[in-house]
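A.B. asks: Kindly return the folded structure for what I paste below:
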Amino acid sequence: MAENAVDVVDLGNTVPDFSLWGMFAQADWIVQLVMLLLFGASLGCWAIIYDKSLRVRRITAQADRFDAEFWSGNSLEDFYDRIKKNPDHPMAALFVAAMREWQRSATGRNGSQISMGLQDRIYRVMRVTVSREMERLESYLNFLATVGSTAPFVGLFGTVWGIMNAFENIAMTHNSSLAVVAPGIAEALFATAMGLVAAIPAVVAYNKISNDLGRYANRLEGFADEFGTILSRQLDEEHH
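C.D. replies: The predicted structure is shown next:
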């Protein structure tokens, strides 16, 4: 009876801590490493999500203001002179690149002739500018995609390892009671949860930001086509 009483007291004194920190502290070091990896990945994802969301919102507002001024009917040369030193968003960079090529070619040979390949060069410059600006906007999105696709499996690895530890405890103690099994199972499920917590926002944000940037890329390409048409029309007028 005395031994049984001692056993009861020991079990009471070693009740596992099922708080988040407690489950982390009691976990095997490999499971802890998995948890830390997932936690770091989650923080990185949220930093990218915050930065990209603000960036998309900002460049969209800048593009709206640019469109309003571009189509206001004012002189394109004056507009270009104002923003050429600091094109601070992709649409402005696209406009400046095309105008710079236009003016460089238009003033060649003392302004008497314009290269027959000017239109092609302008379109090429605009395509390169769109590609470069979109590459900058899409930087680090692959990290979201990677975390979204791999985090559940990393969490699953922690889950499997935690369950293996639970079975090892059963084998060592010859006791399959809930008090023996529960800590390992809890750690395992916690690793799974962390994998999902990292993956779900990453996948949702990647899809949302990719769609927003896709629409913005279409907007840039549409502006490039319209502006190219304007310059082509002006070129034809100068030839006649």
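
A.B. asks: When you work out contacts or count neighbours from here on, use the C-alpha atoms and nothing else.
C.D. replies: Noted.

A.B. asks: which helices and strands sit right next to whichever strand or helix holds residue 62?
C.D. replies: Taking DSSP states H and E as the criterion, residue 62 maps to helix 29-70. When contacts are defined as 3 or more C-alpha pairs under 8 Å, 6 or more residues apart in numbering; DSSP states H and E, helix 29-70 packs onto helix 20-26, helix 90-106, helix 141-173, helix 178-239.

A.B. asks: what number of residues lie near the residue nearest to residue 76 when sequence neighbours are not counted?
C.D. replies: Excluding the flanking residues, the one nearest residue 76 by C-alpha to C-alpha, 6 or more residues apart in numbering is residue 70, at 7.4 Å. Neighbour count of residue 70, defined by other C-alpha atoms under 10 Å: 17.

A.B. asks: wait, what's in contact with the residue positioned nearest the centre of the chain?
C.D. replies: The centroid of the chain falls nearest to residue 141 when counting by C-alpha atoms, centre = their mean (3.3 Å). By C-alpha atoms under 8 Å, 6 or more residues apart in numbering, residue 141 lies in contact with 48, 206.

A.B. asks: Spell out which residues sit in contact with residue 38, please.
C.D. replies: 151, 154-155, 194-195, 198.

A.B. asks: Distance of it relative to residue 127?
C.D. replies: Counting by C-alpha to C-alpha, to the nearest Å, the gap from residue 38 to residue 127 is 39 Å.

A.B. asks: One more, so I can put them side by side:
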Amino acid sequence: MTIMVSTLSLALLWLQDPSAADPSAAAPSASGGSALLEMIHNSGPVAFAVLILLLLCSIFSWSIMLSKWSSFGKAETQSKRFLRAFRKSGRLGEIATVSDQFKPSPLVSVFNEIHDEYQRQSGGRGLPRNPVALDRAAQTASSEALTVMERRMTWLATIAAIAPFIGLLGTVMGIIDAFHGLGASGTATLRAVAPGISEALITTAAGLVVAIPAVVGYNQLTARLREFGSRMDDFGRELLNAIENAAMVSPPAAQDDRRQPEEQRRREF
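C.D. replies: Presented below is the predicted three-dimensional model:
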């Protein structure tokens, strides 16, 4: 709304001042980069404070995005290696001893939680006494791992949401100062108001420059978090199936071991 009002005001001033349209009367324009730097240098205290605040928000958001991309990449690589090791090995004890090597992977925490609960219930042998408890342990480990991975994501979402409004605030204050100076000088010309308005619009552009990468980064990181959550749920179910399958195979052997002494006793009698 503020940008529309300023645009209409500029159009009215241009119609009232025909000399503004004369190329010979216009001052020679500088290059785009130098003109931008000059406008930033000539910005008022409010606009300059807004630009500094947006610069800090941009540095903070980029640090969050780069650190998350790096940590998520390591977690994905270690998760693939851990899955290969888990599927090659047929014993949970062997995986438990080497699980710390794949520590950046969130699947390791799910495995350790389920394995510890299984050890508490049955000592690592036979069917678990309470399979529901194993399922709850898997869900708890998955939730805790996602909570750790989601740290500082709220700051990224906050920066993406408020950066355009911070820039708009600087623009509004700059336009107010420009029209106040126009009213004090009493000269309603385009040359009098255009520099102030152009300097004020820089803060809106800066807010968009900060917000757009933050929005893209937040959406991409959130999608990867959902992918990690799905992988942890799938791995938890796969691990529970492996425990049940191993327990279904081991009891018959135990029963045969028990029957052998009985048969030997019968033969002795």
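
A.B. asks: For my notes, please list the helices and strands packed on helix 29-70 of the first structure in a markdown table and give distance to residue 75 of the first structure for each entry.
C.D. replies: Formatted as a markdown table, these follow (distance: least, C-alpha to C-alpha, whole Å):
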| stretch | distance to residue 75 of the first structure |
| --- | --- |
| helix 20-26 | 63 |
| helix 90-106 | 12 |
| helix 141-173 | 38 |
| helix 178-239 | 13 |
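
A.B. asks: Of all those helices, which one is nearest residue 56 of the first structure?
C.D. replies: Nearest to residue 56 of the first structure, of all these, is helix 178-239, at 7.3 Å by C-alpha to C-alpha.

A.B. asks: which strands and helices sit next to the closest one?
C.D. replies: So helix 178-239 of the first structure, by 3+ C-alpha pairs under 8 Å, 6+ apart, packs with helix 20-26, helix 29-70, helix 90-106, helix 118-137, helix 141-173.

A.B. asks: Which strands and helices lie in contact with the shortest one?
C.D. replies: Counting by 3+ C-alpha pairs under 8 Å, 6+ apart, the packing neighbours recorded for helix 20-26 of the first structure are helix 29-70, helix 178-239.

A.B. asks: Out of those, which is the most enclosed?
C.D. replies: When you average the neighbours per residue for each of these (mean count of other C-alpha atoms under 10 Å), helix 178-239 leads with a mean of 18.

A.B. asks: how distant is that helix from the center of its chain?
C.D. replies: 6 Å (C-alpha atoms, centre = their mean, to the nearest Å).

A.B. asks: Specify the angle between it and helix 90-106 in degrees.
C.D. replies: 30 degrees (axes from the mean of the first three to the mean of the last three C-alpha atoms, to 10 degrees).

A.B. asks: Mind reading off the mean deviation between helix 178-239 of the first structure and the second structure?
C.D. replies: Helix 178-239 of the first structure differs from its equivalent in the second structure by a mean of 1.4 Å after superposition (mean C-alpha distance after the TM-score superposition for the first structure).

A.B. asks: what lines up against residue 49 of the first structure once you look at the second structure?
C.D. replies: Per TM-score structural alignment, the equivalent position to residue 49 of the first structure in the second structure is residue 65.

A.B. asks: And for residue 183 of the first structure?
C.D. replies: Aligned partner of residue 183 of the first structure by TM-score structural alignment: residue 195.

A.B. asks: related to what we said a few turns ago, how near is the match of residue 49 of the first structure to residue 219 of the second structure?
C.D. replies: Taken as C-alpha to C-alpha, the span from residue 65 of the second structure to residue 219 of the second structure is 11 Å.

A.B. asks: Next: residue 138 of the second structure.
C.D. replies: From residue 138 of the second structure to residue 219 of the second structure the distance is 26 Å (C-alpha to C-alpha).

A.B. asks: ok, the residue nearest to residue 170 of the first structure when sequence neighbours are not counted - how many residues close by?
C.D. replies: If the residues on either side of it in the chain are set aside, residue 170 of the first structure comes closest to residue 176, at 5.5 Å by C-alpha to C-alpha, 6+ apart. By other C-alpha under 10 Å, the residues close to residue 176 of the first structure number 14.
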